[in-house]
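>>> please find the sequence and the predicted model below.
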Amino acid sequence: MSSDRKLGFDTLQIHAGAKPDPATGARQVPIYQTTAYVFRDAEHAARLFNLEEVGYIYSRLTNPTVMALAERVAALEGGAGAVCCSSGHAAQIMALFPLMAPGRNIVASTRLYGGTITQFSQTIRRFGWSAKFVDFDDPAAIEAAIDSDTRALFCETIANPGGVITDLDAVSAIADRMGLPLIVDNTTATPWLCRPIEHGATLVVHSATKYLTGNGTVTGGVIVDSGKFDWSASDKFPSLSQPEPAYHGLVFHKALGPMAYTFHSIAVGLRDLGMTMNPQGAHYTLMGIETLSLRMARHVENAQKVAAWLEQDPRVEFVSYAGLPSSPWHGRVARICPKGAGALFTFAVKGGYDACVALVDALQLFSHVANLGDTRSLVIHSASTTHRQLTPEQQVAAGAAPNVVRISIGIEDADDLIADLDQALAKATA
């Protein structure tokens, strides 16, 4: 095969980052369950610690199983490099870590997972960071929120829970104009539906817990760097553009170019924050990704069918799914997510809060869990769970109003899912 041939997605999801094990010939990526690695000699150790040679030192930093996963996700997203960590929430903190300092802020979309809103509105304040939340459908509001202390923009490709597709092209244009990186959470879309870097994103984050793994077995997070941002264009990012005291004055961007952010996240971020992915978790995720495109195609096909059925049901007030022609965001599907609008969406049940709770309790095939992206169909009432800590106004803005139920459509038989929803709606609205 020609070395310059560009491999397709279905090939990359199986082969990227994976080669037969040199010691044994094992075809599947082994689980390297080890803490540390033997150095060839003292000079080899010194070169590794000085970042003069790439290799393995200690599994808090790098591990062959975890690195195979990082290479695979970077390849699928079209990035220069990636770093894996212990959860999607860890990935968000890790993504911000090289960019931020006390007094700095990010501008974030109001349409985010409830836990992300809590992390950004409450927890990051303990680091002296802050977040401003604005409607990312309003470019003027985004620009107005940016000030001299802003260090990044943050949004989700397909917003959790309401399935709203963000206009990444419009948002990245603002980020470029302001000299700021755009961070996109691509968890609910996956690189099969959207590759945010192709729409101008600087960094892409994932909760690998969800669709990438696909079977609800492990938690994990990934940060993918596009390798395209000029960290030295201003003095806003000294961690990457100025000498690093811990590495004898090494300037990451000058020395490492497109890989500067990735190496900083490993050599400083994982070293000092310790948000490390375990090799067994990485192994499960690697196996899950091998069938990502197959699963996503069925997820989307089922979601489209279920959403269309719900929309015409008189017991349902509305359905928020960009795949429906009635959706205000339907026009973005072909441009941002051409293979489909995902499989996570919400619908409002006539009867409000009480009817939603009754529906959740009556469902039989749908599992009532705080997760999404499983092969199984899942349901949750966001206002009383994942978005419970938010104010009523924040819940509505995030698409998690009290009369709304969130469903993550799995890969079962769609007719069985519809039958389950039908019987549960009958009980909930009786």
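Great, that's in hand.
>>> CA only for contacts and neighbour counts going forward, please
OK.
>>> which helices and strands does the single longest helix found in the chain pack with?
Longest among the helix segments of the chain by residue count, using DSSP state H, is helix 292-311. For helix 292-311, the helices and strands in contact under the criterion 3 or more CA pairs under 8 Å, 6 or more residues apart in numbering; DSSP states H and E are helix 9-15, helix 190-193, strand 316-320, helix 414-428.
>>> in the first one, what counts as buried?
The one in question is helix 9-15. Within helix 9-15, the residues that qualify as buried are 9-10, 12-15, counting by 16 or more other CA atoms under 10 Å.
>>> and for the second one?
Going by neighbour count (16+ other CA under 10 Å), the buried part of helix 190-193 is 190-193.
>>> with stretch 288-298 instead?
Counting neighbours by 16+ other CA under 10 Å, one finds that the buried residues in stretch 288-298 are 288-293, 295-298.
>>> over to stretch 259-277?
Those buried within stretch 259-277 under the rule 16+ other CA under 10 Å are 259-271, 274-277.
>>> contacts for it, please.
For stretch 259-277, contacts defined as CA atoms under 8 Å, 6 or more residues apart in numbering pick out 60-62, 66, 80-87, 90, 94-95, 97-98, 220-221, 224-225, 227, 240, 252-254, 256.
>>> just how off-centre is it within its chain?
If you compare the mean C-alpha spot of stretch 259-277 with that of the full chain, they lie 18 Å apart, counting by CA atoms, centre = their mean, to the nearest Å.
>>> also stretch 421-430?
33 Å.
>>> mind listing what's buried along that stretch?
Counting neighbours by 16+ other CA under 10 Å, one finds that the buried residues in stretch 421-430 are 421-422, 424-425, 428-429.
>>> need the max-distance pair from those residues.
Distance extremes for these: the farthest pair is 421 and 429 at 11.8 Å, using CA to CA.
>>> another structure for you, compare them:
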Amino acid sequence: MIGPSFGSSTRQVRAGDSAARGHRPVAVPIHQTAAYEFDSWEHARDVFALRQKGDIYSRTGNPTQLVLEERLTALDDGVAALATGSGQAAVVVALLALARQGEHLVASSTLYGGTMDLLTDTFADFGIDTTLVDPLDLEAWRAAIRPNTRAFFAESFGNPTASVPDLCGIADIAHQAGVPFVVDNTVATPALLQVKEHGADIAVYSATKHLGGHGSSLAGAIVDLGTFDFGKQPQRWPQFTEPFSRVGDVVLWERFGQENSALLVYARTKLVHDLGPSLSPFNARDILMGIETLTVRLERISRTTAAVVHYLVQHPRVSRVHHPLAEAGAGRERAEHYLKHGWPGVLSFDVADEAAVPGVVDGLELFTLAANIGDVRSLVIHPSTTTHSHFTDEQLNRAGFSRSTIRLSIGLEDHEDLLADLDQALAEPPEPHGR
């Protein structure tokens, strides 16, 4: 069993249940099937009643997906994982498993735009209220707590602002309030940051990004880190501590508890089953192949990111660089405390003249203009006209950036070529000829 005693790179290549490899292939096979044969009437009954493990229907899981889930569990030193069809689906399922109609979430105000839409718009439609707070202001987290608060949610490394919150401080406040701390660790990944070591209870990922690494397949994941005891306050968590009628009145916390993730059993059996955010076996295998080279890719991306930040900080047409390497004081120290294994490759910078933004974006040749991050290709996007296009100036300011901000995602190209591309795109345009 490849577990936490092995190094991160070994787990990236080796972790996962070999039982899913029926004919002992070296690479993980794609189990392209919709349904699975049961041994008997009794076997079918017991699998549906959660008395036995087993595959039922690929909407809720398949053997290829199982290997991915076990590998991610090993990478995060968790107790279980649940893979989904996208990172957005992972956030939806994780938070809906914790908060229901009439309940409340506290979340960072500097989240990815799609997550902000989910929390402030769609969840509001569901009757789930969200208070957004400055992720760097611990007292704001504390002040936002209500009796019906059910979770704290933050990103370990902000997108697009590249900010690093005090994860331990936020976790302490969440746990004092008796709620779990959910951390989106998409940008840092387990290779650069083990969020369990800093107080997180649940990790979520858009595996589409650095985990997959090639911009080819959508996927998401939830990892239960096994640190939150829902049984301490059973009245808060009836979905886990009261009989679950659809599986024969099983009390999930009694049957599965903390060590076997009653949380993710509920999420898979109810939310994934009902809402259908399924991960295809092909995409699961694609993400697994990406994970095999995660550390190697991030080591190179980290070095290139440092070179790009250093270049941008000194450029006369750049007024600000959003990345811990560009900071001094507490922000830099906090990032260095949490990110001991390298720098994530997402950063942004403000062009001194907002009117120059279109020319800079269109002038880049090696940076592909695309709404994604974590690709082997370097990418560029202008958040305020794309991913955050519906934000007002006030909302942008609260999120920590402006209409002059350009986001970069660093890939695997030679860093000299990327710097040369930035240099020509940021060059002063020639003066127009007089009449």
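Noted; the coordinates are in hand. These numbers were taken from a predicted model, which means no experiment stands behind them.
>>> follow-up on the earlier one: quick check, nearest of the buried residues of stretch 421-430 of the first structure to residue 204 of the first structure?
Closest approach to residue 204 of the first structure among those (CA to CA): residue 421, at 34.1 Å.
>>> assess the claim that that closest one and residue 358 are in contact.
No - in this structure, residue 421 of the first structure is not within contact of residue 358 by CA atoms under 8 Å, at 11.8 Å.
>>> re the thing from before, go through the buried residues of stretch 259-277 of the first structure and flag which are in helices.
For those, the ones inside helices are 260-264, 271, with DSSP H as the criterion.
>>> how about the secondary structure of whatever residue of the first structure lines up with residue 328 of the second structure?
The equivalent of residue 328 of the second structure in the first structure is residue 326 (alignment by TM-score structural alignment). Taken by DSSP: H, G, I helix; E, B strand; the rest coil, the conformation at residue 326 of the first structure corresponds to coil.
>>> on that earlier part again, output the buried residues of stretch 288-298 of the first structure as JSON lines; include the columns distance to residue 178 of the first structure.
What follows is those, written out as JSON lines (distance: CA to CA, whole Å):
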{"residue": "288", "distance to residue 178 of the first structure": "38"}
{"residue": "289", "distance to residue 178 of the first structure": "35"}
{"residue": "290", "distance to residue 178 of the first structure": "38"}
{"residue": "291", "distance to residue 178 of the first structure": "39"}
{"residue": "292", "distance to residue 178 of the first structure": "35"}
{"residue": "293", "distance to residue 178 of the first structure": "35"}
{"residue": "295", "distance to residue 178 of the first structure": "38"}
{"residue": "296", "distance to residue 178 of the first structure": "35"}
{"residue": "297", "distance to residue 178 of the first structure": "37"}
{"residue": "298", "distance to residue 178 of the first structure": "39"}
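>>> ok, so of the residues you listed, who is nearest residue 174 of the first structure?
Within those, proximity to residue 174 of the first structure (CA to CA) peaks at residue 296, which comes in at 30.5 Å.
>>> wait, that closest one sits on residue 192?
Yes - using CA under 8 Å, residue 296 of the first structure makes contact with residue 192 at a distance of 7.4 Å.
>>> ok, residue 223 of the first structure touching residue 203?
Yes - distance between residue 223 of the first structure and residue 203: 6.8 Å, which falls inside the contact criterion (CA under 8 Å).
>>> circling back to that earlier point, among the contacts of stretch 259-277 of the first structure, which ones are in strands?
Counting by DSSP state E, the part of those found in strands is 81-85, 221, 224-225.
>>> and the spatially most central residue of the first structure, helix, strand or coil?
When CA atoms, centre = their mean is applied to the first structure, the residue found nearest the centroid is residue 206 (2.4 Å). Residue 206 of the first structure falls in the strand class when you classify it by three-state DSSP.
>>> need the counterpart of it in the second structure.
Aligned counterpart of residue 206 of the first structure in the second structure: residue 205 (TM-score structural alignment).
>>> quick check: closest non-adjacent residue to that match.
If you skip the residues right next to it in sequence, residue 205 of the second structure has residue 186 as its closest partner in space, 4.7 Å away by CA to CA, 6 or more residues apart in numbering.
>>> so that neighbour makes contact with residue 213?
No - proximity of residue 186 of the second structure to residue 213 does not meet the contact threshold set by CA under 8 Å, at 11.3 Å.
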